[in-house]
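J.: fold the following for me, if possible:
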Amino acid sequence: MPQMGESIAEGTLSRWLKKVGDEVKRDEPIFEISTDKVDAEIPAPSSGVLAEILVTEGQTVPVQTVVARLETEKGAAVGGEGPRAPAAAAAPEKAAASAAMAAGASGLARGAGGPPAKQDRTAATTASHPSAAPRTAAPQPNGGNSLQDRLRTKSSPLVRKIAAEHGIELSAMQGSGIAGRVTKRDILEFIESGAVAQGTATRPSMHAPAGAEPHGPVPDAWPGDVVESMTQIRRLTSEHMVAARRSAAHVTSFFEIDLTRIARLRAKARAEFEAKTGQKLTYLPFIIKVVVDGLKLHPVLNAAVAGTNIIYRKQYNIGIAVALDWGLIVPVIKNADDLSITGLTRQLNDLAQRARTKRLQPQEVQGATFSITNPGVFGSLMGTPIIPLNTSAILGLGAIEKRPKVIAGPDGEDTIAIRTCAYFSLSFDHRIVDGSDADKFLAFVKQSLESFPDAGVA
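T.: As a prediction, this is how the structure comes out:
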């Protein structure tokens, strides 16, 4: 199981692309994984035959776990397919015979070796995290500073935040992650089980001084209903959206923006642009360019809340929501202020393409300072998008369409004209962003797009 980022301790093997006995080529995708950050296809470390599958679909295992055996020696025996607990001792290596499909810290490091220490991951995944119940932390001979203790308390920032909101002590929980590490799924299931109210007195939190919003009753399936488990990406999206909604004071403002000038610039430059770059010229690079300029003038919209402090980001990393057949992902254009319209177009198309083919790296979906979502491509006129965690705003783009508008004629008289328009919505965190700041930002975006210079298309 490759380590797809420094903060990722485990991954879920979501799908095998090959079966036992199949021949594979070096760097050919062989299985898919899902982590807290990204879905990805993992290539084979070398050419050979898939001899044995050790981790089944849907199983979550720590990074560096050997998930299969790949025989690189022709005529080698091929084993069976199915769940199997990793052996405790490393098997003797055959010279140039077997390549262990485990990656290093780079995410795709190739190497051979025996499986890790024995642990029954099957039981952990089939049970509903029974070990996630609170326990009394026994005194540790080393003061609770063992590797297991450090890993357990070093949960993700989101897990620690949820624990603080509900007054849960992470060190008193045994999670399903590596060395008992508490995952988001562990803590949410623990909260939904009601164990907090039964066994733990919640304490006030800066994140939720009035207490956490109670969960409603779980619905029952009726006769004829179809029940299916959420995919990994759907579970992660669900958890992130609930946490984001809970953490920020959401307010949304709307502006209608005339994009007629941008439409004419696109039409004029499209043929030459596509011939020169090989890229299609859309509205989005123009919008990103103007948004970045607006963020420089209104830095509180490129900020994050850290307790009672405000972090003003000096990087302009724009997250772009990409709808996939199996869920939603937000790749990030890093240092967007350094890119021209051509550079933004290339980055957009590249990230979107690799998102759809599951070839994004974890760092490419992290570090956004501001996000843009475009539901208008599906015909939506406007919406109220949820602000991603650790940012202060997100811009929603409505459908771009022609509308009759009253405008000033050549002599200053009112006249009706057909204009290309769209509604832009800005959801912002009212803890640090005032309505006047949000509206000034949108007004700047509107004015800049409606008067975009001819020389800006480059």
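
J.: please count neighbours and contacts with C-alpha atoms only from this point.
T.: Fine.

J.: what's the spacing between residue 235 and residue 195?
T.: Going from residue 235 to residue 195 by Cα to Cα, to the nearest Å gives 21 Å.

J.: please give me the structure for this one as well, since I'd like to look at both together:
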Amino acid sequence: MTDIVVPQLGESVTEATVGQWLKKAGESVSKDEVLVELETDKVSVEVAATADGTLSEIVAKEGDTVEIGAILGRLGSGNGAAKAAPAAKAEAAPAAKAEAPKSSGGSTVDVAVPAMGESVTEGTISEFLKKVGDSVSKDETIAEIETDKVALEVPATADGVITELLVSAGDTVNPGTVIARISAGASAGETVAKQARVTEGAPTTQTPAETGQSASGQEDRPVSPSVRRVASEGGVNPADIPGTGRDGRATKADAINYVNNAAKSASSSQPQQARAPRDIGPREERVKMTRLRQTIARRLKEAQDTAAMLTTFNDVDMSAVMDLRSKYKESFFEKHGVKLGFMGFFTKAIVSALKEIPAVNAEIDGTDIIYKNFYDIGMAVGTDKGLVVPVIRDCDELSLAGIERELGNLAKKARDGDLSIADMQGGTFTVTNGGVYGSLMSTPILNPPQSGVLGMHRIEQRPVAINGKVEIRPMMYLALSYDHRIVDGKEAVTFLVRVKEALEDPERLLLDV
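T.: You can find the predicted model right below:
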């Protein structure tokens, strides 16, 4: 008999609530199979079986509060009968979760959801890039999964043919969930031939759209649920929609354009007197938010609900920094291989100010304040899928060139969708640059649990008084939003003034004054 106990839950976390048992007493389990989910005030934790056997007893019930080391249940020896459960589940799956006859070309290999990163316990199937009957190569991407932080690709685990899809686009999955099966070593020809033998002589009532074929009988490309929905509402065959997406697949925009054009053609072919108003397509549409967008919405609202947010403003004369860039940008690029931008100067100025005002680099944890003695600066980057905040580590130890190089690498990864969970964790302060989109002024929202975020804006020529004379200078508004629970107004204003002073007199950064 083996005890199932509460594992370590993370720094400063001493207890959890039993969220859900995924197995019942008496059921057989496999080693590393998730048995129960625990919820803390920070993350959800999965507790897995340490060996094959039978869940003989559940000690802690759902809703119970348990401490680290407490016994959740007991695991006894067993024969692994629970392994038959997935097969039963597959039989009850909807028709969309299709299964092709298994080929005799080799053994069946499961394709499971990989680990999604620290504290990420579930994701949503975005789309399958392969369908049942398709040949695949080992490590070829067969599905894409969206989490609340990044998009993941699920690779094939062997060469062969997709024989079964156990989930559909839009389904929620956990790490380790089997989403597909591959007949290792089989070929598409073998699978198709066998399927033909199975269905030979059987009548069919399926339409071309249901079978995934165009009107000409040609096999169609995979069709996403959103395209099928638009096509259904517009009364067209989704297989006939020309695609502009990856591998020629139709996108939702393709479907809407096709439906609208088809409606116009039908309308123009009617006699003038016979024309009547008709719905040429949905004027409104309901689209489920991506997990990333849901997380952005939730975290921004949490920041407003929990923090005492306040914003203070200042402006900065960018003349000195711009002159310095103009003077050294070519030699800087020749030596370091990266362009000399504004972010290096801003980051250095911010780090200098954070050292003087440590509360802006701190966070609240319950009734404690955690002061950070390191400077990991998050840089907000806008992408097609939403706002992400990759983090540049140990900015106090990096040179201007090092900061610019890291920022360039992270920005490229963000645009390409290659950011990992680790790239976005652990920031102590955030910078957001609305100026690249033309913003003159804004009040940025905190990135919890951080207590400060600096908003940069566009540079514009404005008249300012210099030594009693009016001069035209390149000016930028700066906005510091901060958590007034731990940062006083005097500290916030002083922080912003220090940033302004460092940028208007860049020599201060070199002399550390």
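
J.: could I get the TM-score for this pair?
T.: The TM-score (TM-score structural alignment, normalised by the length of structure 1) is 0.63; 310 aligned residues with a Cα RMSD of 2.5 Å.

J.: now do the lengthiest strand in structure 2: distance to the chain's middle.
T.: In terms of residue count, the longest strand belonging to structure 2 (DSSP state E) is strand 469-483. Centroid separation between strand 469-483 of structure 2 and its chain, computed with Cα atoms, centre = their mean, to the nearest Å, is 34 Å.

J.: which part of structure 1 matches the next helix or strand after it?
T.: As assigned by DSSP states H and E, the chain's next helix or strand after strand 469-483 of structure 2 is helix 489-504. Using TM-score structural alignment, the residues of structure 1 aligned to helix 489-504 of structure 2 are 435-450.

J.: the closest residue to residue 414 of structure 1 other than its chain neighbours: neighbour count?
T.: Leaving aside its chain neighbours, residue 414 of structure 1 sits nearest to residue 408 (4.8 Å; criterion: Cα to Cα, 6 or more residues apart in numbering). Burial measure for residue 408 of structure 1: 12 neighbouring residues, criterion other Cα atoms under 10 Å.

J.: cool, and residue 41 of structure 1?
T.: Residue 41 of structure 1 has 21 nearby residues by other Cα under 10 Å.

J.: SS state for it?
T.: What DSSP: H, G, I helix; E, B strand; the rest coil gives for residue 41 of structure 1 is strand.

J.: need the contact list for the counterpart of residue 12 of structure 1 in structure 2.
T.: Using TM-score structural alignment, the equivalent of residue 12 of structure 1 in structure 2 is residue 124. With contacts defined as Cα atoms under 8 Å, 6 or more residues apart in numbering, residue 124 of structure 2 is in contact with 145-147, 169-173, 291.

J.: again, only using 7 Å
T.: By Cα atoms under 7 Å, 6 or more residues apart in numbering, residue 124 of structure 2 lies in contact with 145-147, 170-173.

J.: and the one helix or strand it maps to against structure 1, how far off on average?
T.: Here residue 124 of structure 2, judged by DSSP H and E, is contained in strand 123-128. Taken over the aligned residues, the distance from strand 123-128 of structure 2 to structure 1 averages 2.1 Å (mean Cα distance after the TM-score superposition for structure 1).

J.: hang on, the earlier thing: buried ones in the match of helix 489-504 of structure 2?
T.: 437-439, 441-446, 448-449 (16 or more other Cα atoms under 10 Å).

J.: what stretch of structure 2 does stretch 198-213 of structure 1 fall on?
T.: Against structure 2, there is no aligned range for stretch 198-213 of structure 1 (TM-score structural alignment).

J.: packing partners for the longest strand of structure 2?
T.: Under the contact criterion of 3 or more Cα pairs under 7 Å, 6 or more residues apart in numbering; DSSP states H and E, strand 469-483 of structure 2 touches strand 309-317, strand 452-456, strand 460-466.

J.: which residues are in contact with the last one?
T.: Identification of contacts with strand 460-466 of structure 2 by Cα under 7 Å, 6+ apart yields 470-476.

J.: ok, now the first one?
T.: Strand 309-317 of structure 2 is contacted by residues 443, 473-484, 493, 496, 500, 504 when judged by Cα under 7 Å, 6+ apart.

J.: could you redo the last one with a cut-off of 8 Å?
T.: With Cα under 8 Å, 6+ apart as the contact definition, strand 309-317 of structure 2 has outside contacts at 443-446, 473-484, 492-493, 496-497, 500, 503-504.

J.: on average, how far is it from the matching bit in structure 1?
T.: Following the fit onto structure 1, the mean deviation recorded for strand 309-317 of structure 2 is 0.5 Å by mean Cα distance after the TM-score superposition for structure 1.

J.: quick one: that strand to chain centroid distance?
T.: Computed by Cα atoms, centre = their mean, the chain-centroid distance of strand 309-317 of structure 2 equals 31 Å.
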